[in-house]
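Asks: Turn this into a structure:
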Amino acid sequence: MPYIEAAVRRQQFIAAARIALLAHGVAKTSLRVVAAEAGVPLATMQYVFPSKEKLLRAVIEDVVDEIAHVLADSAATDQGLANAIRQGLDTYWGQLVRNGRELQLLQYELTMYALRTPGHEDLARVQYERYAAVVADWCRHAAEHAGETAVVSFDHLGRMIVAGVDGLILQYVCDPDDARARKGLEALAEMAKALAGV
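Replies: Sure thing, here's the model as predicted:
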């Protein structure tokens, strides 16, 4: 077997884990299942990820990084916070929700698994802290770049946007309705703008 750098191998295992998680769900995805998906011996898998918790944490971080990249590439942050929020929500929804129902279900399943599995509760907290931090940093950058200030903290604004998006996503995965989702996103953008008070 040819040598593969640890960082490359790690990303391969995370990608294999995402495929396995989407196919089998969190509860039925073991390190052995992910190793099989990656086409490596279990021992190789365990060398990089010695526990399922460490692998799930890495998957959560990977999903959050994907969201951060979508937000970073989604809107011109020099046109003000309100415009960035509107464009960011539209792009996020179009790229990761409308055609990504399985990814959204995986995120909720990771949250529920963590909350219901003794000793793993921290994963759910980390997951939502990272979501909120990504959105808060993105909002902060947009406001500062445009020379704007907000009347609430960006941490609070980020958490409220995540809460709103979370609710809209849950409704959408239960009953996909693009027209309703569009109205919901427009309302959320207006509420976030009003909350920020820019």
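Asks: can we go C-alpha only for contacts and neighbour counts from here?
Replies: Noted.
Asks: Do I have it right that Leu168 meets Lys183?
Replies: No. Contact status for Leu168 versus Lys183: not in contact, 10.2 Å apart, counting by CA atoms under 8 Å.
Asks: quick one: which of these two has more around it?
Replies: Leu168 (19 against 11; other CA atoms under 10 Å).
Asks: for comparison, sequence B:
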Amino acid sequence: MARLPAGQRREDFITAAVQIIAERGVHGATTRRIAERAQAPLASLHYCFHTKEELFLAIYEDMAATQLREGFHVREGSGLGRAAAGLLRQVAAWFGKEQTYAQAQLEMFFWVLRQDSDLAKRLYQVHLDMLEGLLRQGLRPDDDVKLVEVLARTIASVADGLVPQWLTFKDPVMRDTTVDVIAESLERLADAHRIPQVTAAG
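Replies: Reported below is the predicted structural model:
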């Protein structure tokens, strides 16, 4: 068996774990199955991830990094409302494309929530931090910065509801119509909270 760099081996284990969790659920994602899917020795998996919790956190971090790498973006200074609306549409489109990740995330999160509420908070915070960072890129001087956290949580909450709906119906019209209504509402909310700017007297 070819010897792979540690970083590549970790990526292989993460990909294998996501696939098996989506197929069999968390309880079916044994370390042996993950190692077999990754075509790697079981000892290598235990070397890369000492616990299942470490593996799950790595999956969430990898998911956030993948979303950023594959096109989640906000135009700098575009305005908080437009940034939130665009970001929600990007999140919905990504989960529609990456159904395996979407299924695995659902399976994994509720299992973690039952096992370790502190770890569940850490996992959820990974995505909130990513969303907040992107929204801040869109801030204009007259935007209310206090809305950033609220909008990030709202986008995450909407995505949480969209994922099971999408996996159940797989109806892009239903998904896009729902997303458009909420995206427009987020944009109006941010616009309604703009802070009047004082201009210097000429």
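Asks: what's the TM between chain one and chain two?
Replies: The TM-score (TM-score structural alignment, normalised by the length of structure 1) is 0.83; 192 aligned residues with a CA RMSD of 2.3 Å.
Asks: Report the secondary structure state of His27 of structure 2.
Replies: Here His27 of structure 2 is recorded as coil under DSSP: H, G, I helix; E, B strand; the rest coil.
Asks: Map it across to structure 1 for me.
Replies: Taking TM-score structural alignment, His27 of structure 2 has Ala27 as its aligned residue in structure 1.
Asks: Report the contact partners of its match.
Replies: Tyr113 (CA atoms under 8 Å, 6 or more residues apart in numbering).
Asks: What lines up with Thr178 of structure 2 in structure 1?
Replies: So Thr178 of structure 2 corresponds to Gly184, using TM-score structural alignment.
Asks: can you give me the offset of the host helix or strand of Leu55 of structure 2 from its chain's centre?
Replies: Leu55 of structure 2 belongs to helix 52-69 when assigned by DSSP states H and E. Taking CA atoms, centre = their mean, to the nearest Å, one finds the center of helix 52-69 of structure 2 at 9 Å from the center of the full chain.
Asks: excluding its backbone neighbours, what's nearest Arg86 of structure 1?
Replies: Ala189 (5.5 Å; CA to CA, 6 or more residues apart in numbering).
Asks: typo on my end, it should be Arg101 of structure 1
Replies: Arg101 of structure 1's closest residue in space is Val173 (CA to CA, 6+ apart), at 6.2 Å.
Asks: what does Pro41 of structure 2 give?
Replies: The shortest distance from Pro41 of structure 2 to any non-neighbouring residue, by CA to CA, 6+ apart, is to Ala35 (6.1 Å).
Asks: contacting residues for that neighbour?
Replies: Phe13, Ala16, Pro41, Leu42, Leu45.
Asks: Structure 2: matching residues for stretch 101-110 of structure 1?
Replies: Alignment of stretch 101-110 of structure 1 against structure 2: residues 99-108, by TM-score structural alignment.
Asks: Tell me the helices and strands packed up against the longest helix along structure 2.
Replies: Looking across structure 2 with DSSP state H, the single longest helix is helix 147-169. Helices and strands touching helix 147-169 of structure 2, by 3 or more CA pairs under 8 Å, 6 or more residues apart in numbering; DSSP states H and E, are helix 80-97, helix 99-115, helix 117-137, helix 172-192.
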